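In: Okay, structure incoming, though there's no sequence with it:
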């Protein structure tokens, strides 16, 4: 795996040793940007200077891992982040990741799968306006994230605008509002007002810690639309480059089965070795046994994704392909709920 060339910068602020220790990993994003158009800046090196209240919450160390627009983040960066947390897991009580909003939900889901049963909070946050801007939301989000990282939260989550949502259930729901993230079908796992209210739905550690940082990017997501022609995608299947397909179907899992017959395309894909995971374009859960057209998908070898959202479906497929060589194990992993992702 080719590692990003940027060296990791480490900045430690010495505080009282009795305080919880929190590691802040900076990856880029709007929070640390400046200029017009916005571009990644060196603001992250001065986080504790810009938000001095952070030092009242925890003994903080900051590391600059990347300084990227999050649209440039991908599987190789998730692996680096996971490895940094794994190597530091005995030295810190919690972790905060400063990240751009556009792909934050993908990174949160990926880290949930890579750091299974870590047992410590991993809180991703960012901002809709830069830290140096007027009316910025960065200061509150960062302080909230650091405080959450000192609590007993054994999950990966996204902290934004006073709520913490599960990493495997998060989706970016708005490009402009300060409430940029939601977890449809799942209540936030924490709410931050005058007090911090942790949900009774927090997932306890369910087994031994398992570190699997690898992801296979040979995955495509396809949204079914009226009139979609399967022959458009046949060359991709024939090339052998595709290993996993996330199929966003209608409703509870239906796709065209007459003309054009998309189920025949799915059958050919599965027969060629491609794993096909079906999710819904709507809210709710997939049921591949409910309708004739959904049953035909199941008969073709597709896997029902339950209540998986797109971000978690894509990252889980990448994780399954990279970590489970036997097809039976891979399919069993995709069908199981390992980090609350299926809703």
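Out: Everything's here; your move. Keep in mind it's a predicted model, so treat the numbers as computed, not measured. Numbers count the residues shown, from 1 in each chain.
In: From here on, just use CA atoms for contacts and neighbour counts.
Out: Will do.
In: So what would you say the end-to-end distance of stretch 64-83 is?
Out: Stretch 64-83 has an end-to-end distance of 14 Å (criterion: CA to CA, to the nearest Å).
In: just how off-centre is it within its chain?
Out: Chain-centre distance of stretch 64-83: 12 Å, with CA atoms, centre = their mean, to the nearest Å.
In: before we move on, what about stretch 203-212?
Out: That offset, for stretch 203-212, works out to 17 Å (CA atoms, centre = their mean).
In: same thing with stretch 295-310?
Out: For stretch 295-310, the distance to the chain centre is 21 Å (CA atoms, centre = their mean).
In: Give me the buried positions along it.
Out: 295-298, 300-310 (16 or more other CA atoms under 10 Å).
In: ok, which stretches of the stretch 101-250 of the chain are helices?
Out: Counting by DSSP state H, counting those that start in this stretch, the segments of the stretch 101-250 of the chain that form helices are 104-114, 138-148, 234-239.
In: Just the closest of the buried residues of stretch 295-310 to residue 163, please.
Out: Distance to residue 163, by CA to CA, is smallest for residue 309 among these, at 18.8 Å.
In: Can you give me the distance of that closest one to residue 274?
Out: Taking CA to CA, one finds residue 309 at 20 Å from residue 274.
In: So which of the helices of the stretch 101-250 of the chain has the densest surroundings on average?
Out: Stretch with highest mean neighbour count among the helices of the stretch 101-250 of the chain: helix 104-114 (a mean of 28; mean count of other CA atoms under 10 Å).
In: looking at it, residue 187 is touching residue 169, isn't it?
Out: No - if you go by CA atoms under 8 Å, residue 187 and residue 169 don't touch, sitting 9.6 Å apart.
In: Excluding chain neighbours, give the residue nearest to residue 313 in space.
Out: The shortest distance from residue 313 to any non-neighbouring residue, by CA to CA, 6 or more residues apart in numbering, is to residue 246 (6.8 Å).
In: quick one: residue 253 and residue 280 touch, right?
Out: Yes - counting by CA under 8 Å, residue 253 does reach residue 280; the two are 6.1 Å apart.
In: Now for the two: what residues contact both?
Out: Listed as contacting both residue 253 and residue 280 by CA atoms under 8 Å, 6 or more residues apart in numbering are residue 286.
In: and for the helix or strand where residue 96 lies, what are the contacting residues?
Out: Element membership for residue 96, per DSSP states H and E: strand 94-98. Strand 94-98 has contacts (CA under 8 Å, 6+ apart) with 21-29, 31, 85, 120-126, 145-146, 149-150.
In: putting a second one here so we can go through both:
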């Protein structure tokens, strides 16, 4: 196989320095892959690296655009991506939607501990990710609660730091190619107001293009948002709601928000909904 390596940073590209984890170059990942006995060709273009807690939609867009451009201009059989755990789910949800049309498997992985602290975790995740690519499978590779590396579906993934449970959710969807191209080539991405599912959340009045209302586990959100949603939709600002369970009853507050113009995004965790709102 000819595998494109996109090393984007995170703990797997970091080192431990007197109690502090510091971002470094992805030397461990490259060395492990190149020094192993894999019968594959690994190609490592230079990517900008970042700490995942500092990630922005533009960083995601630039990384995915570079991946797409490299795959389109050269023959690759798979894509291996390393990323930090803090926002890995957001990146993976977006990557699933943008990379699926390429028609080759991709794997996103990383590590909770830096390689100099736990090299077995990092190498185990990388090795399992390569194994999944060999089988033509896409997804996110991290260790489970038992300490074994496993493949999670990228369209359902939640935070690997908490071994996110995603059994409530159905398949994600891949948007039209026109939406993907617009995202990859847009100079300005939408400003998304994310309203957390916490009591008394402070909501700014201006400065955003789209709204994502984070629902509670039952798919509910404050009915106090109804007049705001009605106002925003009248102004042409699209409002979305997620996560929405695929089963169970519809509560009154959710029905009121829907009637006010909020668009439900069922069958995906909030990380996937964020990716959908960014692409639409």
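Out: Sure, I can see it. The model shown is predicted, which means the values in this text are computed figures rather than measured ones.
In: Overlay the chains and give the TM-score.
Out: Put the two chains on top of each other and the TM-score (TM-score structural alignment, normalised by the length of structure 2) is 0.82; 267 aligned residues with a CA RMSD of 3.0 Å.
In: who has more neighbours, residue 187 and residue 169 of structure 1?
Out: residue 169 (31 against 16; other CA atoms under 10 Å).
In: can you pull the contacts of the closest residue to that one other than its chain neighbours?
Out: For residue 169 of structure 1, ignoring the flanking residues on the chain, the nearest one in space by CA to CA, 6+ apart is residue 183 at 5.1 Å. Taking CA under 8 Å, 6+ apart as the criterion, residue 183 of structure 1 is in contact with 165-166, 169-171.
In: Next, find the distance separating residue 183 of structure 1 from residue 140 of structure 1.
Out: Taking CA to CA, one finds residue 183 of structure 1 at 20 Å from residue 140 of structure 1.
In: Same check on residue 73 of structure 1?
Out: 24 Å.
In: Quickly find the element holding the counterpart of residue 229 of structure 2 in structure 1.
Out: Structural alignment (TM-score structural alignment) places residue 229 of structure 2 against residue 266 in structure 1. Using DSSP H and E, residue 266 of structure 1 sits in helix 262-271.
In: okay, and stretch 75-84 of structure 1 goes to which residues in structure 2?
Out: Counting by TM-score structural alignment, stretch 75-84 of structure 1 corresponds to 57-66 in structure 2.
In: what about that stretch, how far off from structure 1?
Out: Following superposition, stretch 57-66 of structure 2 is found to deviate from structure 1 by 1.7 Å on average (mean CA distance after the TM-score superposition for structure 1).
In: Tell me which residues of that stretch come out buried.
Out: 57, 59-61, 63-66.
In: Buried ones in stretch 186-194 of structure 2, by neighbour count?
Out: 189-190, 192-194.
In: Stretch 114-121 of structure 1 now?
Out: Neighbour counts over stretch 114-121 of structure 1 (16+ other CA under 10 Å) mark 114-121 as buried.
In: hang on, the earlier thing: what's the closest of the buried residues of stretch 186-194 of structure 2 to residue 142 of structure 2?
Out: residue 194 (27.2 Å).
In: list the contacts for whatever residue of structure 1 lines up with the closest one?
Out: Matched across to structure 1, residue 194 of structure 2 falls on residue 221, judged by TM-score structural alignment. Applying CA under 8 Å, 6+ apart, one finds that residue 221 of structure 1 lies in contact with 245-248, 314.
In: rerun that using 10 Å as the cut-off
Out: 244-248, 276-278, 310-311, 313-314 (CA atoms under 10 Å, 6 or more residues apart in numbering).
In: and the residues you listed, which two are the farthest apart?
Out: 276 and 311 (15.3 Å).
In: Looking at the two, which is more packed in?
Out: Neighbour count, other CA under 10 Å: between residue 276 of structure 1 and residue 311, residue 276 has more, with 29 against 24.
In: Run a quick neighbour tally on residue 46 of structure 2.
Out: Counted with other CA under 10 Å, residues neighbouring residue 46 of structure 2 total 11.
In: do the same with the one 3 residues further on
Out: In terms of burial, residue 49 of structure 2 registers 22 neighbours under the definition other CA under 10 Å.
In: Residue 62 is in contact with that one, correct?
Out: No - with contact defined as CA atoms under 10 Å, residue 49 of structure 2 does not count as touching residue 62 (11.0 Å).
In: what secondary structure does the counterpart of residue 66 of structure 1 in structure 2 sit in?
Out: Counting by TM-score structural alignment, residue 66 of structure 1 lines up with residue 48 in structure 2. At residue 48 of structure 2 the chain is in coil, as set by DSSP: H, G, I helix; E, B strand; the rest coil.
In: From residue 64 of structure 2, how far off is residue 48 of structure 2?
Out: 11 Å.
In: any residues in contact with both of the two?
Out: What both residue 48 of structure 2 and residue 64 touch, as defined by CA under 10 Å, 6+ apart, is the set residue 6.
In: Now which residue in structure 1 aligns to residue 22 of structure 2?
Out: Match for residue 22 of structure 2 (TM-score structural alignment): residue 39.
In: What is the burial count for the residue nearest to its match when sequence neighbours are not counted?
Out: The spatial neighbour of residue 39 of structure 1 that comes closest, neighbours along the chain excluded (CA to CA, 6+ apart), is residue 33 at 5.2 Å. Residues near residue 33 of structure 1, counting by other CA under 10 Å, number 26.
In: for residue 120 of structure 2, same thing?
Out: Counted with other CA under 10 Å, residue 120 of structure 2 comes out at 13.
In: Next one: it from residue 149 of structure 2, what distance?
Out: 11 Å.
In: Now list whatever residues contact both of these two.
Out: With CA under 10 Å, 6+ apart as the test, residue 120 of structure 2 and residue 149 both reach residue 126.
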